[in-house]
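Student: Give me the fold of what follows.
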Amino acid sequence: MSIKPEYFVYFLVFILSITTSVAQNGGVEITGTIIDTQSKQPVEHATITIKDSKTQNMITGTVAGEKGDFSITTDALDIYVEVSFIGYKSNTIKDISVANGKVALGTILLSEDKQLLDEIMVVGERSTTEFQLDKRVFNVGKDISSTGMSALEVLNNVPSVNVNIEGQISLRGSTGAQIMIDGKPSVLADEQSNALGTITADMIEKIEVITNPSAKYDAEGTSGIINIVLKKEEKKGLNGSISVNTGTPDNHSVGISLNRRTEKFNLFAQLGAGYRSLPRESESINTDLNNNTTVNSGGTSYRNETFYNVILGTDYHIDAHNVVTLSGNFAYEIEDQPSSINFSFLDDTNSLVSAWRRDETTEATNPKWQYDLQYSREFKDNEEHTLLFNALGRFFGKDQASEFENTNISGTEIYNDQQTETKFQQADYTFKLDYTRPFTDKIKIETGAQYVINDVGNDYAVRDLVEGEWIPDDDLTNNFEYDQKVLGLYGTGAYEGDKWGIKLGLRMENTNLNTLLTNTNEANSQDYVNLFPSAHTSYKFTELFSLQAGYSRRIYRPRLWDLNPFFNIRNNFNIRTGNPDLQPEFTDSYEVTGIFVFGKASLNAGVYHRYVTDVIERVSRFEDNVNTTTPLNIGTDKTTGFEVNAKYDPVRWLAINGDLNYNQFNREGDFENQSFDFEGDRWTSRLTTKFKLPAQFDLEITGNYESGYQTVQSQVADNAYGDIGVRKKMMEGKAVINFAVRDIFASRIQKVTTEQPGFSLYNEDFRGRFVTLGFSYGFGKGEAMTYSGGRRR
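Tutor: Have a look, this model is predicted:
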């Protein structure tokens, strides 16, 4: 057993302070308080040493108390005081002024020694990655927890996880993973809040990565789960960040995030406001192959948005085993959506028959709110013996009015001006109870229930201007009501030995869905019960190589907009609509993954197979040069592929992260006497290179490639694009300037070609280059948030 050097120093100073105090009958009393320069928190256990000014030998010493205060007595007069603590720069005080036998040094500031912290590598306390049945666990060691970095930067060290320079998180190359804190949802983990920047590395115990969720989790499809597990100690003081961002196209915001942690409370708040604009250029060509007529359309649309956001919440630690969390989020958005689309109609000789312009003016207000009440209990017999209750409520409203004005440019074709009006309200409620009970160190069960309510109303009206009068279009006007309730019950049992483990689970979900078009009294009701089994196993061959295999059954329920039969008529020659009769699709997912760790590199490689039934695909119907796309359930899909994620840090200033996903698929299905059977393949890749440059500059370059692929009716073109970002840290990491360019070559263009008997379609969408510039200042123990500007959604 070895004794850490700092413990030996504490012991020596403690013995000296006792012996000198016993020997002294008087002398000079020296007092003071040791405070951290950045966090303004006391530095307990700091070492105070009294030294002889001539010989520099130690005379006596003591250790600061819990509040950073100290008192020490000495007979010597020609002295100086030295204050030190591991990880901090020493502070020497030579100007000693004695008054009435006392020296009051007041507040003594200690600042962290970043260089020293970077060099601290405690053997046996380095960060490690291990397999645990249905998840991979990244244990945060001293090599990371002592650095003061934010949670986003810690995530960037986790295999399979990447955080770009703007703070967007991806898991195995795919965004959209659910982020949780201590196994439960949190507004701090909400990607839109960016509040993860207020959680520092020394608060984090481990990070769990789940790529194929077990029956414990909602059966609704997800790209994975990332769970951040915090340490039990809560005396962390005040952490926060202030940010100011700008960009082009317009992307301006200001915000402040705060997180105050004490023994009993964790208080967090965020305030934000801003304005952003999202332009989109589009082009469409609709050709009727029966009479060879064509309608061309193209133009630019905008979504301009002014937004305000407030987040408030607290964790209250009733005692060491019970925690209550209450949080709320309110947002208000004001939208302005102008667009201008030019149309031209060509006859069978490709001659222009008519041309016109369709201008849109749309205004909308969107109130949003969310509340979250959680109670967690950790039983005294085992820290993994837990009970968790969660109640979550969300509301989203939209009050929108649009006007479409058609201006004739040439020819005699005249189209009516139109108006639309939307009153939309959506309320979602989730109630969840989870219970975990370990029977031994190797055997554990989990059980629980979840009830989800989705209640939506969408009142949609269309009016045509006929001879100066607005006439309702009854075919396009209706009120759509959507009511879905899902009850889920689950149970899992697991055995986990030193090398091998297995976990089996079963989830039952009852779905009750009712939709109604109130004006026409068209109703659709669905009530079904499904079972979702899961099985996971893992085997650790060595400390550097492990294998994990898993199976789960998942469901994708049609979203509201897939079911709602009415959609925006911005371009009334290319209309998207929903299908109230749409059924859910089911996926059986099989996966085998290996993790390899060798030297400065880590590699995650896996093979997978997915079998999907009742696949939801959008199908085009064509009439009078009008293309209407509707989602339909068409057949099955069998997909087999492999996925590789690699991280390599050859030197301290260079990090390389690569993702590759390739799969082959087989589609089988029929609809309206038409066969949709076909085979194809698809692959995506991403390579991110990060450079640590002098003067605390970071450079990040990302390249992406998405291959072309076939759908039931269309061919999607391939796509290649790149992003670049530069970050400059200042003030020992407390301030950060970010500059980023997304789609630097303006090459991210979506092109879809459809060739079918009787018609052909070509559609192109382009959003263009985005440039953002942001400044963040962090206070407390963490660094400034590495996020710059609002991400585009």
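Student: C-alpha from now on. contacts and neighbour counts both.
Tutor: Will do.
Student: Tell me which residues touch the residue lying closest to residue 689 once chain neighbours are set aside, please.
Tutor: In space, not counting the residues next to it along the chain, residue 689 is nearest to residue 656; the distance is 4.7 Å by CA to CA, 6 or more residues apart in numbering. Listed by CA atoms under 8 Å, 6 or more residues apart in numbering, the contact partners of residue 656 are 647, 648, 649, 687, 688, 689, 690.
Student: Count the neighbours of residue 467 for me.
Tutor: By other CA atoms under 10 Å, 8 other residues sit near residue 467.
Student: For it, give its distance to residue 416.
Tutor: As judged by CA to CA, to the nearest Å, residue 467 and residue 416 stand 9 Å apart.
Student: ok, now residue 381?
Tutor: 74 Å.
Student: Those two: which has the busier surroundings?
Tutor: For residue 381 versus residue 416, the count of surrounding residues by other CA under 10 Å is larger for residue 416: 13 against 8.
Student: burial measure for the residue nearest to residue 768 when sequence neighbours are not counted, as a count.
Tutor: Distances taken as CA to CA, 6+ apart put residue 746 closest to residue 768, at 5.1 Å, once the chain neighbours are dropped. With neighbours defined by other CA under 10 Å, the count for residue 746 comes to 16.
Student: Please give the structure of this sequence too, so both can be compared:
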Amino acid sequence: MKQILLSKILFTSIISLTTLFFSAKAEPVSEASGITGRVVDQSGGETLPYATVAVYNSDSTLVDGGITDETGRFTFTLPPGNYYMEVQFVAYNKEVVSNIELSTRREQLDLGTIALSSSATDLDEVTVTGERSEMVIGVDRKVFNVGADLSNSGNSAAEILDNIPTVAVDADGNVSLRGSGGVRMLIDGKPSGLVNAGNAEALRALQGNMIERVEVITNPSARYEAEGMVGIINIVLKKDQRKGVNGSFEGTVGLPQRYSAGANVNFRREKVNYFINYGVRYSEREGSGFSDQTFPQANPPFSTRIDNERNRSGWSQNLRGGMDFFLTPTATLTAAALVRFDDEENLGSVRYSDFAQDSNEPFRISERVDLETEMERNMEYSLNFEQKFSDHEAHTLNAFVQYMEDSETEESDLTETVLLGADADEQLFQQVYNKEQEENWLFQADYVHPFGEEGRLEAGLRSELRNIRNPYEVEELENGNWTALPEYTNNFSYDENVFAGYLQGADKFGPVSVQAGLRAEYSDITTFLEQGAVKNQRDYLHFFPTLHTTYHFSTYNAWQISYSRRINRPHFWSLNPFYGFSDSRNIRTGNPNLEPEFTDAYESGWVYSTDNSSIYAGIYYRHTSDVIERISYVDDNGITYSVPRNLAERHAYGAETNLSFSPLKWWDLSTNFNFYRMQTEGVFEYNEQRMDLSADTYSWDTRINSRMRWDNDLSFQTTFFYRGKQETTQGKRLPFYMLNATFSKEVLKGNGTLSLNVRDVLNSRKFRYELNQPDLISVNEHRWSGQEIRLTFVYRLNQKNLGRNGGNGGGRDEGGPGGEEGF
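Tutor: Sure, this is the predicted structure:
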């Protein structure tokens, strides 16, 4: 009750103080003249979000400009005068609105509905000018239109994410944002098996041809689930609702062996829109690495050199389809289904060379070979109902239900052979069976009720019911018989039920936009380890306030302040007491006793956007309690275990800038720079030893993207990424850099694109880190994959090249799907 009361007081106080402070300064809206309107599709009447709107005075000088919001609306505050306006959007003809006259200071002119006609069937007569923005900066998010990035041709979702500013994907496929883990991954704003937590291969299997854009939300509002310590990454899949048949087809060949094909097709009738996405991929990916380990506290002390090689190969297929039923002009029912199949064979080898202290010759060498077959099936079914009420276009009700089933089976045959030593030629045979089955139900409803000119109230409910079953068995061949190893055999189950509700309000007071919300989430989590009948059940209720404020100096110049409270619940693999047996000397395990992390995040930034550039400069601070950190330690048998533990707390400070501009008409540049400091406090005790895990580190990363376009429809793009050294709680992560290059040529009169992508031009994509503890000193280097060369061809049916039309080098986003319209 005390927590509820404090949350209510905080929520009420923030709204009251912010409103009083800004409304005292704000000039009433009615004191300034301006124009407003809405952009729609001429044939179907659908709204067109992210359309470019530019306002000029009578001598053709640009006065103002911006991007339409999610409902297709735009608003500009202008002094009295005569103007004209140009409206553009991807694959549509430009519309010019002339003779706009504002005669008085208080005049508010509603231009009504501006309909754009599709130009998809008239490609021969269209002159392509401008460039769709790769990055659109919003109040609570950054939107990356991945189709505009040439280097994304033929890439997987993991590779696309690794090419987005402030996002990084490591050698294990783990995603981090602004240097920190704990990112919540969503598909179309919802959880999905395509990016299931703990399954790095899922991101690699999701083909980029299915992806429309990626939204990075660093400080989400109350309408989003509170999961995700450093924010949310939302992958939006492609779907089109224009009438007729349209789509795109893509094929890729590459070295090392990589073959893929995909199609995105839409067919729109009067009352029904059909959409389907399909992708198939075969790839072979080789990786390697080493680890030099020293054990100074062993008796006697010794060191080990571990060399590993792996080759992952196999097929992956994704099929997604559905229908939009336009029940009435204001009601839409969408049914969709998704199926994903993976069939892989993975061969890995680990060689151990053991050295006595101060010796250069090994006294023992052994090799462990793991032949693994992996099959995964993911199926999802969803039903979404949207009702737009006739009194106001922002007055909406959205209800959603989704069922997901995921099954993954891994079977391994392991052989360990002693190559040198007293027990030379001895062999050990083991086999591992691991099956993970998951079922997930999601129910969600969101209601938006507008009031006044720009205010709105939002409310929603959400329930997610999830259960996972994971039988795991390790057997060893003894005297011709397979015998289970009890210490590595168990049947683990995980049940998670989360029930949530939120209330959120927003309004605009002159140049000031204010939005505040409060979200409540009740979690009921139970784990059960069949071996020993160990049950661990916990439930907790928490409240998560959020606040977003924006001061609009003009339509394209704004200052933002935001706050949110977040949670990171330990996921299945973090709680599972055992997993991973390929490397018998380095074992990763989970911890059923982990507690959730909580983060209070603060952010302030300045946004400036024009028709050909955008700038964001901001600072942020995060305070996290019960930090989950993976700790490595050595047992009495010389086996290294990596186990997640709750530490004390962490403070993270940072400054980030994003800049996108065009120094020349044919040259686009964008860059990102992120500098941060992290202070971590904590200790770890084991075997009567106490390990100090405190760390204070400064680090930075940057990404520079250059794209040149010439009149012969040839483009050249380079992307350079650098991540600096970072001190960790047990050692340090070493610097990392990479360069990608892409050549692209428009063919078939603009209907096709041929691109050559060279990934990791400098052959530098190596992940290196060091551990320095009393019982373990380790130097490590791993490669996810080596250099890659890919040739991709894309053919568009009744579509323009989305990467070469309909926008500009930058812009400001007023929201996104489920986003904050106008804030």
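Student: Map the residue nearest to residue 689 of the first structure across to the second structure for me.
Tutor: Using TM-score structural alignment, the partner of residue 656 of the first structure in the second structure is residue 669.
Student: likewise residue 631 of the first structure?
Tutor: Matched by TM-score structural alignment, residue 631 of the first structure corresponds to residue 644 in the second structure.
Student: quick one: the nearest residue to its match once chain neighbours are set aside from residue 594 of the second structure, how far?
Tutor: Using CA to CA, 6+ apart and skipping the chain neighbours, the partner closest in space to residue 644 of the second structure is residue 630 (4.0 Å). Residue 630 of the second structure sits 11 Å away from residue 594 of the second structure, taking CA to CA as the criterion.
Student: what's the overlap in contacts for those two?
Tutor: With CA under 8 Å, 6+ apart, residue 630 of the second structure and residue 594 have common neighbours 644, 645.
Student: sorry, back to before: quickly list what's touching both of residue 467 and residue 416 of the first structure.
Tutor: By CA under 8 Å, 6+ apart, no residue touches both residue 467 of the first structure and residue 416.
Student: my read is the residue nearest to residue 644 of the second structure is in a strand, agree?
Tutor: Yes - Residue 630 of the second structure forms part of a strand when assessed by DSSP: H, G, I helix; E, B strand; the rest coil.
Student: What does it correspond to in the first structure?
Tutor: Using TM-score structural alignment, residue 630 of the second structure sits opposite residue 618 in the first structure.
Student: Past the one helix or strand the match of residue 656 of the first structure maps to, which element shows up next along the chain?
Tutor: Under the criterion of DSSP states H and E, residue 669 of the second structure resides in strand 667-681. Going down the chain from strand 667-681 of the second structure, the next helix or strand is strand 683-686, by DSSP H and E.
Student: What is the corresponding segment of the second structure for stretch 564-571 of the first structure?
Tutor: So stretch 564-571 of the first structure sits over residues 576-583 in the second structure, by TM-score structural alignment.
Student: from the chain's centre, how far out does that stretch sit?
Tutor: 27 Å (CA atoms, centre = their mean, to the nearest Å).
Student: Buried residues, it. List them.
Tutor: In terms of neighbour count (16 or more other CA atoms under 10 Å), stretch 576-583 of the second structure has its buried residues at 576, 577, 578, 579, 581, 582, 583.
Student: Tell me who's in contact with residue 540 of the first structure.
Tutor: Contact analysis of residue 540 of the first structure by CA under 8 Å, 6+ apart lists 131, 499, 500, 546, 547.
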